[in-house]
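Peer 1: quick one: sequence plus predicted model below, questions after.
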Amino acid sequence: MNATKYLTSKYPTMKYLTAPLAALTLGSALALGAVAPAAVAAPVAIPGALHAAPQGVANVVELGNGDNGDTVKVAAGDRIEVRLNGSSGNGNTLAWTEPAATDGGVLQRTSGGTAPDGSAWAAFTAQRDGSSQITAFQHCVPTPGHVCPKLVLLWKVSVEVG
């Protein structure tokens, strides 16, 4: 049984819009070309730091689960807010890691965190012209007595500042 069929049989409320997934150990940092689940839990309450753009910020770009694989263009000084919703079912939670930028000189993370429901968030400020990616990984967190698949999903957005 391929990974997509396995996940949809274990988590019938979730729909995956992806090509077949590759099985990875949780500690692996290999990149997958997978798309995050389309059906997600209700939005998590985000700390106030993400709700108001700092004075002097030209634009705020909001990204979420459905933006996986996208490329966005912003100007230096713009703010990027990422909110990824986790999901749960059958005794397991699909939890996101805190979003991170691949080039902190281009995108500086100003806040971020994770929640017990599997959600994660982060805010970034575009510092200078260049390119960076924002990535997060989703993995299964079992409750006692349950077993998770050894699977990691990648969420990635490319950001071009200039």
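Peer 2: Yes, it's here.
Peer 1: okay, CA-based contacts and neighbour counts for the rest of this
Peer 2: Will do.
Peer 1: any idea how far A122 lies from G64?
Peer 2: Here A122 is placed at a distance of 11 Å from G64 (C-alpha to C-alpha, to the nearest Å).
Peer 1: pasting the second one now:
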Amino acid sequence: MKAVRCLVAPLAAVLALTAGSASAEAPAKRVVLTKADAGRALEVSPGTDIEVRLARYYDKPRTYTWDVPQTSDAVVLRRAEGRTTPEGSASAVFHAKNEGVATISVTRKCRPDSGHICPLIIVPWKAKVEVK
């Protein structure tokens, strides 16, 4: 009987500590999108952060750079931050505020090396986000 009492007290203490942390609010979810996610459709819940990370890349003799990612509907997805780097990478974080559908889009630009030209092709990067 004495052994049972020795085990019950620590168990009760652990349960009391974990019960308090279970009621704490869960941290916001974060989804990260990259160049490979072009054309992706995703579903998120309100409160989710969507981070877009697009690295500039070099395809001899051209460098491809990105503009700052944009949202088609700021009521659904509010951009919390967005920037480009001097070398041409881009990033942004969007916060899913309200239910609905919005598209995150970015334009890619070509910068040719000296003596070369860029093709006259525009390849947009887009991701469709449904918040529900």
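Peer 2: Done, it's in. Quick caveat: nothing in here was measured; it's all calculated off a predicted structure.
Peer 1: of A122 and G64 of structure 1, who's got more company?
Peer 2: For A122 of structure 1 against G64, the residue with the higher neighbour count under other C-alpha atoms under 10 Å is A122, and the figures read 24 against 16.
Peer 1: surely that one and R109 touch.
Peer 2: Yes: here A122 of structure 1 lies in contact with R109, judged by C-alpha atoms under 8 Å, at a distance of 6.9 Å.
Peer 1: which residues are in contact with each of these two?
Peer 2: When C-alpha atoms under 8 Å, 6 or more residues apart in numbering defines a contact, the residues bordering A122 of structure 1 and R109 alike are A100.
Peer 1: what residues do A122 and G64 of structure 1 have in common as contacts?
Peer 2: The overlap between the contact sets of A122 of structure 1 and G64 (C-alpha under 8 Å, 6+ apart) consists of 82-83.
Peer 1: buried set for stretch 122-137 of structure 1?
Peer 2: Residues of stretch 122-137 of structure 1 classed as buried by neighbour count (16 or more other C-alpha atoms under 10 Å): 122-128, 130-137.
Peer 1: which two of the residues you listed have the greatest separation?
Peer 2: Using C-alpha to C-alpha, these span at most 25.7 Å, a distance reached by R128 and F137.
Peer 1: mean shift between the lengthiest strand in structure 1 and structure 2?
Peer 2: Ranked by number of residues, the top strand in structure 1 under DSSP state E is strand 130-142. Mean deviation of strand 130-142 of structure 1 from its aligned counterpart in structure 2 after superposition (mean C-alpha distance after the TM-score superposition for structure 1): 0.9 Å.
Peer 1: where in structure 2 does that strand fall?
Peer 2: Under TM-score structural alignment, the match for strand 130-142 of structure 1 in structure 2 covers residues 100-112.
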